[in-house]
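K.L.:
the amino acid sequence is not available; the structure is as follows:
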């Protein structure tokens, strides 16, 4: 499908057809329902033996007189003059009734139903669509040439009505039936419209990824045969879904395909729609000025009131987000004026909700005083439309506004009403938000147990969305740190807050807090990858309790006003400690430490040790005694936040570094991928590396030495320089299932998956591609990759969450262990480090964590490499055995 977009769409012969507006539906910012009518006028039914009532004379009149009414109605509809459209279409249906032209009458009745939906008269829309269906129930009509197309059209409009009533599952069924009808009629445009409508129903159900698959699986020939405007609409919808699911590059590509088509047509509405979508892409890329220009183009074009309103609202929101101080009352007044002149419709209702969301998030120059009246108007209109999602949003926003105004009783009432509606329609993607806000309100009121229960329900709602959370709602996806992460952290904060009766935290609360952080880290990785992460096979607790080498696991949890520690010792209850340090102070010291270690020539060793000692006091000193009493040999960290960027080995107690006391490892969560020791007979590796400058990166001259020294200690296969291509690496990993994969090449870890990669000779291999290569090998090998080594990687400069990329590699690659560097060592030291690592690994029957420690201790004892800059960057993630 995507290949077709790249190579075929520009070759299609374009033709002008009649088409009506297509509006993109999305959860959280729903701006309209997609209507796809037939691109041609429905022809009159020809006389037949089963329906002899239509004469030749009436057939000719049908073609002439109602055609003008139908076309005039379409023009009224396109300019939002819905009542006028209804009036002329009703004239057409009366005429068709007198002529007993059943199919044409049924077709126009379905048009009338759409217009009634737009003005909020759902009961009349129901009557019209039911009348259309009743006319079509006559089996004798099935022999008529246009029967199946008219049936498809009526089913489509029934589905639109069900979407309006927040019945997406029923709508999906109607759209699927419509597709069957259009397929029977061999109506290419109808088939494609049905696919697009099914996509919207899937979005309304919260299944954005399935919605995207629904479009990308389309046969290229189907799209090629469709009308140009419908192809443009398909590409635009696909682009929106790629944007929502995080593939911005692909989104831009298919939106450009849509733009290329509509620029050659006399289709101003479609052109403006595509500009609006491209503006959203520019906004997602951080190109605010470009996005504002696109939105302004749509506004200046003034092709339709609804598009102008959409662009005005999203432009105002972006101006709020970018902190533009010149936002004035007149801009808000202009939008309100636009709303006043639009009939009640889904478009206007969701535009008002978007506007209120912006005013709630970015209170500016007293503009938020308009919120109550806007929301009351929205609430009334959503009830009239029968749109339960919009009603839930309006009530929920009223609750949030009341909380800001400290009207807690009103806030609780509004939020409970909003939650009840969201749960009734099974909209977990918005239910979690009201549960979260209710939890906040209850905590503010001091009812701790009820607050914890409500927060826990919010987390459960998020977990039900797990497979789609990364693409469930643009509102969630783009604001993960603001609208998902706080739910988990605020729950943990409550769980680790002592009650008034005791200062001790119960074991139940400790387990729940630890699980909540685990779920947060999993959600964070899934948000990073835009797809569900792998399930894992063994809990750390079971491994700690069963291992012969005394092992402990420490969970530092960063909260706004403190650092909480949960310690797991072998066969003992969880222990809890708390350090009164703010998140801001902790983050600042962590960043300062990294700077003083990575840039040793700018700072003295004592300066680095002073910062390291402060962090040791916060993280380790509270549990020192407990670790000593348990005779712990291996200490495993499940790190949180900015602490992921720090190698724990460098923490300093005033006399010794932490690595001088313990074997150290990191775990990405409470679970590991089937941890097993690495046996001597399995010591074989695929080693790949670059020595020459490629793609703007400096040469790594010592990589050749590094690879040669690996060969001295291990058997295996070598890919060096020109032989190290992406295809060659994939082939070797699939063909030779060695337990170790060693990549000695430039690489970068980042919080952006597009900026997380390793460098091959022919191309940078991005993280998703690398993970695919490593995961695909599982189909041809009996065991998982035991050890993945990334020996010349570094975290992205200035990215506080860069180590998320390392965690992502460790989790998604499926390797039991990953050894990687957080910053790039000088070439020679890196080669020496790896030589010692493999030498010890091949000669001693010990754990990988102990091997890493021995190498680091050897470098510490060498005056030339005693600075942490040289020995600290390597971290072991996953199985430490």
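P.N.:
Sure, I can see it. Since this is a predicted model, take the numbers as computed values, not measurements.
K.L.:
CA only for contacts and neighbour counts going forward, please
P.N.:
Fine.
K.L.:
state the helix or strand in which the closest residue to residue 171 other than its chain neighbours lies.
P.N.:
Nearest residue to residue 171 in three dimensions, chain neighbours excluded: residue 159, at 4.1 Å (C-alpha to C-alpha, 6 or more residues apart in numbering). In this assignment (DSSP states H and E), residue 159 forms part of helix 147-164.
K.L.:
re the thing from before, surely the residue nearest to residue 171 meets residue 172?
P.N.:
Yes - when contacts are counted by C-alpha atoms under 8 Å, residue 159 is listed as touching residue 172 (6.9 Å).
K.L.:
who has more neighbours, these two?
P.N.:
Per other C-alpha atoms under 10 Å, whichever of residue 159 and residue 172 has more neighbours is residue 159, with 29 against 26.
K.L.:
residues near residue 257, how many?
P.N.:
Around residue 257 there are 22 other residues, counting by other C-alpha under 10 Å.
K.L.:
and what of residue 515?
P.N.:
Around residue 515 there are 16 residues (other C-alpha under 10 Å).
K.L.:
okay, pairing it with this:
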């Protein structure tokens, strides 16, 4: 698209209608993948070109209007979208006539706007008229009918007419050929919503799984696009995954929900930073239970037949267009089009119509779901392994994910099935609390009044810990492995408080990533040999201040009993030195004290500054396949490490850093959640390494003990004032093998 646009602009001039077409095509790609910021100016320029070259009443202008309206529609700006849709419809009716297929498109899009804004009375007649036009022009079996049928069915369901909605959705599934993934996804997700509304959770889950697997296949189609475009695509479709997980949790099918959440986490982080990893989560699928597989067997048979006939029909149509089709070929094409395809679609509709009764009859109240083929998640395997190899740690897993109207918490313990707790707090409220917390910590820092800070931490404790506190105590938990989703990844869980005690005073708290392929393994190396790399100078172009305490930080670490190693500062810390350290096999800990700046979803722009002040991007780390094999811990004691930020940031950049370094060989990673104070961080790191060097102390215990010393006022500033403020001790996050 970009090359086509460049050629046309150069050959035809920037205002030619063909240039407008190229602009529109590129904008459509960005819109389809959720990259609205890049799509909008292209749509607007395309519209302006069309109006100037062809006049305001031309059908091509209507197309540009419709596409720009769709962008506003996608972003929730319905007030701007509606007049554009209405103008597009008026132009098309006048220029093309009221029965033209393009008029049906405008009617469908305007109907969808009314549906999403709750105006079902206006949406329904527009959908019905659009469907009638399409059926008359293209026939009742055309794949494009799937979109209209799904929209009309959803409108009827919203109005309480479930009996009419289901046959329409069954027909939508039948006419949507396998390559029409968008249409399939829309119809499958609509069936999930309709059955959930009708009180049929088994069928809602079945269609939710179908929708997730269709999304998996659809994601493969954007695999070659820019990482930011892929990230936005996943972000705009995350509801497909979370809605299924929510249904599964509500039915007590916690382990299946955990598999879905692991898939979502893998997608978020791969499309942000992990794209070079060999294992591609786009190939994974959510498994059906035994009952679901047996119920759906006929569906897959019909789908395979439909796919085979579709491929044969496309090949015959190409031969016909090239004038190479024989009489036998033409007869076969006619047979497929007029008899075989309609028969298959009728069989599909009949099967789906009987599916409801069969599934509901098979799933009686109290009957357990069996034969789930999905393997245990990495979190589950980690909890079980730690119960065997290090029972004294009493490790449990905690997963947090927010729905629109509630927070779901999943607790994984070694001696029982996972359990779930649901908290009636909205995603919006959680986002507001986390945003307020981040503002307090990132703007005021240590000067922030601790009263409003503790208030937010107490509110988050009430939502995230209080509902499962009794469960943790019943399980005898001592170590919490936290896997959070969305903005909850920014929460310093160790600092959550009930008003009297911080959580870390009762538990060691570590971070667990579903996308890191390594699990907590053997105990870490008995003696640490540390390669210390640091930057003390400012990066003026970035506005990054000097880090004068880095020298003392590295020297203090290397002076601790039981710690050996060597430091390299400033000009000594360059690319060659980093490469030599990674390959020397002399060290088992890499400690980097420098600025690490994140840009959400942009590994090419997320960068570590080396001692010679040159940037090293995460994209380069991936492209050069920098290996961290043999390192028990990689510490980013960095001014800006793991903080990211921005409107579209959901904490995935912090988790991606840890997962990326682990997947390239490291056992564990330590980073920070916000901009840290140079002097206190130096003291924190020295104390952490000192405590870890003591016999029998693992990384998680050393981290907790260091945090407790800060809380208790045992570590003081040069001014003799203690570092008790949350800002000083809570940003440190330990990811991976904490043993």
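P.N.:
Structure received. Here the structure is a predicted model, which means the values were calculated and not measured.
K.L.:
TM-score for this pair?
P.N.:
Scored against TM-score structural alignment, normalised by the length of the second structure, the superposed chains reach a TM-score of 0.72; 612 aligned residues with a C-alpha RMSD of 4.0 Å.
K.L.:
one step back: now the helix holding residue 159 of the first structure: which residue numbers in the second structure?
P.N.:
Helix 147-164 of the first structure corresponds to no residue of the second structure when matched by TM-score structural alignment.
K.L.:
who's in contact with the next helix or strand after that helix?
P.N.:
Counting by DSSP H and E, the next helix or strand C-terminal to helix 147-164 of the first structure is helix 168-184. Applying C-alpha atoms under 8 Å, 6 or more residues apart in numbering, the set of residues contacting helix 168-184 of the first structure from outside is 148-149, 151-156, 158-163, 188, 190-191, 194-195, 197-198, 201-202, 204-205.
K.L.:
angle of helix 168-184 of the first structure against helix 147-164?
P.N.:
170 degrees (axes from the mean of the first three to the mean of the last three C-alpha atoms, to 10 degrees).
K.L.:
how far is helix 168-184 of the first structure from where the chain is centred?
P.N.:
28 Å (C-alpha atoms, centre = their mean, to the nearest Å).
K.L.:
which bit of the second structure covers the very next helix or strand once past that helix?
P.N.:
Moving toward the C-terminus from helix 168-184 of the first structure, the next helix or strand (DSSP H and E) is helix 188-204. Against the second structure, there is no aligned range for helix 188-204 of the first structure (TM-score structural alignment).
K.L.:
what's helix 188-204 of the first structure packed up against?
P.N.:
Using 3 or more C-alpha pairs under 8 Å, 6 or more residues apart in numbering; DSSP states H and E, the elements in contact with helix 188-204 of the first structure are helix 147-164, helix 168-184, helix 208-216, helix 220-225, helix 228-244.
K.L.:
hmm, 6 Å instead?
P.N.:
For helix 188-204 of the first structure, the packing partners by 3 or more C-alpha pairs under 6 Å, 6 or more residues apart in numbering; DSSP states H and E come out as helix 168-184.
K.L.:
tell me what angle the helix it packs on forms with helix 188-204.
P.N.:
Using the same axes, to 10 degrees, helix 168-184 of the first structure lies at 170 degrees relative to helix 188-204.
K.L.:
and helix 168-184 of the first structure, what's buried?
P.N.:
Across helix 168-184 of the first structure, burial judged by 16 or more other C-alpha atoms under 10 Å covers 168-183.
K.L.:
for residue 875 of the first structure, helix, strand, or coil?
P.N.:
Classification of residue 875 of the first structure using DSSP: H, G, I helix; E, B strand; the rest coil returns strand.
K.L.:
looking at the second structure, name the residue matched to it.
P.N.:
So residue 875 of the first structure corresponds to residue 733, using TM-score structural alignment.
K.L.:
ok, residue 705 of the first structure next?
P.N.:
When the second structure is aligned by TM-score structural alignment, residue 705 of the first structure is paired with residue 552.
K.L.:
from residue 684 of the second structure, how far out is that match?
P.N.:
Residue 552 of the second structure sits at a distance of 12 Å from residue 684 of the second structure (criterion: C-alpha to C-alpha, to the nearest Å).
K.L.:
comparing those two, which residue is more hemmed in?
P.N.:
residue 684 (23 against 14).
K.L.:
what's the counterpart of the more buried one in the first structure?
P.N.:
Under TM-score structural alignment, residue 684 of the second structure pairs with residue 833 in the first structure.
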